[in-house]
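Student: model the following, please.
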Amino acid sequence: MRKFPHKKQISLVDDVATIILAGGQGTRLYPLTEKRCKPNVCFAGRYRLIDIPISNSLNSGIKQIYIISQYFSTSLNHHIKETFQFDHIQGAMLSFLHPEENEKGLNWYKGTADAIRKNLEVFKECPSEYFLILSGDQLYNMDLHAMVKFAKEKEADLTIATLPVKEKEAKRMGLVRVDESYDVMDFVEKPQDQKILKNYRVSEEFLREKEFKDPKEHHYLGSMGIYIFKKDALFKLLEEDKRDDFGRHLITSQINKGKTAAFYYDGYWEDIGTISSYYEANLALTRNHLGLDLYNESFPIFANPVNLPCARVCSTKIENSILCQGSHIEALEVTHSMLGLRSHVKKGTIIRNTIVIGNQFYEPPSSMADHLPESFSIGENCQIEKAIIDEHVLIGDNVKLINKDNLETYDSDGVYIRDGIIIVASGTTLPDNFVL
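Tutor: Model (predicted):
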């Protein structure tokens, strides 16, 4: 039985249930999402993105968790069941929800609000008085218990988790405007107009008074897409406003209906929306004190338990890199890179600024042999820089993946470039002497 941390004031969250929105298709993360949904994308060598919100909920003492999935839901739910073994977590319950099928086929969710609305009958049976709504594709270490406490003290119908952001980040987020008591006065989604941005700019004096980080740089309060609703307020909102999305539609509507508060969070947070953000978030872990904290034993991120040996390294120069279990590394050099589970890199190869996602097995099972390479490895005397190598890839000898023409975008059979980053898609075989 896996044991999860308990908080001292556990009773405070007994009447809270978590809803994790895990239905994202992740088109901007293609080709990593060609065969998996965005919350099921691998992260940090051995995790999936979905592990983050589930772990944060369990660490915060919230044990009633609903997972709403849509695309590639079978493989996502299989991973969750293997990782969290929900039948064996003391007092916890994970429930899986997905689009229902009718005579016209699957009744797909049209947005974040629509996904919850179409499952309202399930949520009405839940005894919890508060619903915590999380995204399945964000990175953060957050004591959600503290946010619940804040929401209850404020007696807010809706509480929005916020963090200070710069103008560049503000343009791709929802922004809130608050008063001195953190009551939300207004909300706008992804503003591009400078006049609108000016209206949401927070004064440096206010930031200093509230002890915000870097008050000279972070002039806006951005929504993290994390919400706590009172149960009755959520149901009423979804029944009265039939639009599809919280950020684009319903948050503004709720501000006009009842009390809305902003919870301030000053830790690490990253929304994995693009290949570039995924790449940077992974490699940030190879630098000290940057990125998601995976080394906090009192607030762990839980991973699928695997019975693998430690990585074996043979005469390789390694600098600022992470090597995961079951790996066999014979490379000449691995610098500022991440090598996932069961990675195999052969002699003479140089890997820099690269994510090797790793493999689910050393050799393909017979049921998958027809559409996967016969083995998974990176060959001898290769040079790979600024790349993402997806799982179950076979790279031949003397291959160069260096983006020699400095392309921002490129598409071919199994090999892509996005934001200047080379991506080798899952299941791809690259022949000897291939150069890009």
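
Student: from here on, contacts and neighbour counts on C-alpha atoms
Tutor: Fine.

Student: neighbours of residue 100, how many?
Tutor: 12 (other CA atoms under 10 Å).

Student: nope, residue 431 is what I meant
Tutor: Number of residues near residue 431 (other CA under 10 Å) recorded here: 14.

Student: host element of residue 252?
Tutor: Here residue 252 sits within helix 251-257, counting by DSSP states H and E.

Student: how far away from the center of its chain is the helix or strand following that helix?
Tutor: Using DSSP H and E, the helix or strand that follows helix 251-257 towards the C-terminus is strand 260-264. Distance of strand 260-264 from the chain centroid (CA atoms, centre = their mean, to the nearest Å) equals 22 Å.

Student: got a list of what residue 259 touches?
Tutor: Residues in contact with residue 259 (CA atoms under 8 Å, 6 or more residues apart in numbering) are 155, 156, 157, 158, 183, 184.

Student: which secondary structure elements does the helix or strand containing residue 227 contact?
Tutor: Assessed by DSSP H and E, residue 227 sits inside strand 220-230. Applying 3 or more CA pairs under 8 Å, 6 or more residues apart in numbering; DSSP states H and E, one finds that strand 220-230 contacts strand 130-135, strand 158-165, helix 167-170, strand 174-178.

Student: in the helix holding residue 252, what counts as buried?
Tutor: Buried residues in helix 251-257, counted by 16 or more other CA atoms under 10 Å: 251, 252, 254, 255.

Student: next up, for comparison:
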Amino acid sequence: MIKSKEEIVAMLLAGGRGSRLRELTRKMAKPAIYFGGKYRLIDFTLSNCSNSGINTVGVLTQYNPLELNYHIGIGSDWHIHRPNGTVTILPPYAGLGGGRWYRGTANAIYENIDFVDRYEPEYVLILSGDHVYKMNYYSLLEYHKKKKSLVTVAATRVPWQETSRFGIMNIDKNNRIYEFQEKRKDATSNLASMGVYIFNWNVLKKYLIEDEKNSNSSNDFGKDIIPKVLEDRLDMFAYEFKGYWRDVGTVESLWQANMDLLKENSELNLYDNSWKVYSKYLIYPPHYVGETGNVKSTILSEGCIIHGEVQNSVLSPEVYIGKNSKVIDSVVMPNVIIKENVTLERVIVMENTVVKSGTRINNRNNKILIINGSLKGL
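Tutor: Model (predicted):
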């Protein structure tokens, strides 16, 4: 085996189904979902790795991986495919014991211990491929070193009503974690794990092997590995992240994160050249707004043709909007045709959908509707 020494290796968990996103993940993994017009969710984590100078990234795929695998390729669009680094797709595989799915986030890393060992890293960075944020992982590593931490958990404050969706931590004045509560309704803190961890590799490897031997384990970082580290009283610290971060695990949170991009002073600045968000480069013609077209407060991607009215919306590439049609407070994914005399409000339109003339959806509810071509009247 040819080895290549790296100080840190990133392992990006990208196999999630995302069942709460309903039809959006019927045919693709959650990290492959379109976001912000020209991006997919996984672009943010991969771009963070690139901008942070992390050269070696293993992407662990599982559920409906075809679209995701094609999107990532060898990582060249994120400038990670270089002489001293690469992106490697790591699906479940059949070993001597036969093939099986990854049983949990910890098991996924355990099954790829040989991949990590190939680079002889001192540290391993564990990431999720379905969160929207911009973070300098090098700063996280420096904090980990400064604290002489064995495990560091990136954390952010979330609204109290959402604490049951996350692993919640209590910390002392030095940011040492002394309590970890996994998705409980009676949380005593609102400091949530971001699903971003740095481990000393020798420590993580030991815990992964022990966890695999435990037949009662669910093989999960939040449910098993972190609580066991806490039980053993190892030096584990929280790194409190102050920037924009969203776990877009529901249709409503995905829609809201897209709407956040439309604010004049959006916390998630896509136009910051010092920290670019990269994506797979595809060639489209310029967008076109016709004589009857009217576009306000909208992200308008390449290849769009607009003859109607668009307000406060996010349009992916190659969206067509016909005359006398209105799209308001909505997210439209690629290759959608919205014909004449249509009104859509507070919806997400899935890719390749054709919305027939005369369709009216004036959604004023908190629940965001998904339009996928099977809705009556489309």
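
Student: can you flag the buried ones in the contacts of residue 259 of the first structure?
Tutor: Using 16+ other CA under 10 Å as the burial test, those include 156, 157, 158, 183, 184 as buried.

Student: burial measure for the alignment partner in the second structure of residue 186 of the first structure, as a count.
Tutor: Using TM-score structural alignment, the equivalent of residue 186 of the first structure in the second structure is residue 179. Per other CA under 10 Å, the neighbour tally for residue 179 of the second structure reads 16.

Student: wait, what's in contact with residue 179 of the second structure?
Tutor: Counting by CA under 8 Å, 6+ apart, residue 179 of the second structure has contacts 169, 170, 171, 230.

Student: contacting residues around the aligned residue in the first structure for the second one?
Tutor: Applying TM-score structural alignment, one finds that residue 170 of the second structure aligns to residue 177 in the first structure. Shown in contact with residue 177 of the first structure (CA under 8 Å, 6+ apart): 184, 185, 186, 187, 200, 202, 221.

Student: can you list which of those carry over to the second structure?
Tutor: Retained in the second structure by both residues aligned by TM-score structural alignment, their matches' CA atoms under 8 Å are the following of these: 184, 185, 186, 187, 200, 221.

Student: pick out the most distant pair among those.
Tutor: Spanning the widest gap among those are 185 and 221, at 12.2 Å by CA to CA.

Student: the two - which one has more neighbours?
Tutor: Neighbour comparison, residue 185 of the first structure and residue 221: the larger count goes to residue 221, with 25 against 16 (by other CA under 10 Å).

Student: not counting residues beside it along the chain, what's closest to that one?
Tutor: residue 164 (4.7 Å; CA to CA, 6 or more residues apart in numbering).

Student: what do we get in the second structure for the one you found?
Tutor: Applying TM-score structural alignment, one finds that residue 164 of the first structure aligns to residue 157 in the second structure.

Student: wouldn't its match be in contact with residue 190 here?
Tutor: Yes: the pair residue 157 of the second structure / residue 190 is scored as a contact, 5.6 Å apart, by CA atoms under 8 Å.

Student: still on that earlier bit, give me the element the match of residue 186 of the first structure is part of.
Tutor: Applying DSSP H and E, one finds residue 179 of the second structure within strand 177-182.

Student: average gap between that strand and the first structure?
Tutor: Taking mean CA distance after the TM-score superposition for the first structure, the mean distance separating strand 177-182 of the second structure from the aligned residues in the first structure is 1.1 Å.

Student: relative to strand 167-171, how tilted is that strand?
Tutor: 160 degrees (axes from the mean of the first three to the mean of the last three CA atoms, to 10 degrees).

Student: the helices in the stretch 1-150 of the second structure, which residues?
Tutor: For the stretch 1-150 of the second structure, helices defined by DSSP state H, counting those that start in this stretch occupy the ranges 42-51, 66-72, 105-110, 113-117, 137-146.

Student: the third one maps to which residues in the first structure?
Tutor: Yep, that's helix 105-110 of the second structure we're talking about. Aligned using TM-score structural alignment, helix 105-110 of the second structure spans residues 112-117 in the first structure.

Student: just the closest of the contacts of residue 177 of the first structure to residue 43 of the first structure, please.
Tutor: Closest to residue 43 of the first structure, out of all of the contacts of residue 177 of the first structure and judged by CA to CA, is residue 221, at 27.1 Å.

Student: what lines up with the closest one in the second structure?
Tutor: Checking with TM-score structural alignment, residue 221 of the first structure has residue 191 as its match.

Student: and that match, what does it touch?
Tutor: Taking CA under 8 Å, 6+ apart, one finds 155, 156, 157, 158, 168, 169, 170 in contact with residue 191 of the second structure.

Student: widest-spaced pair of these?
Tutor: The most widely separated members of the contacts of residue 191 of the second structure, counting by CA to CA, are 158 and 170 (13.4 Å).
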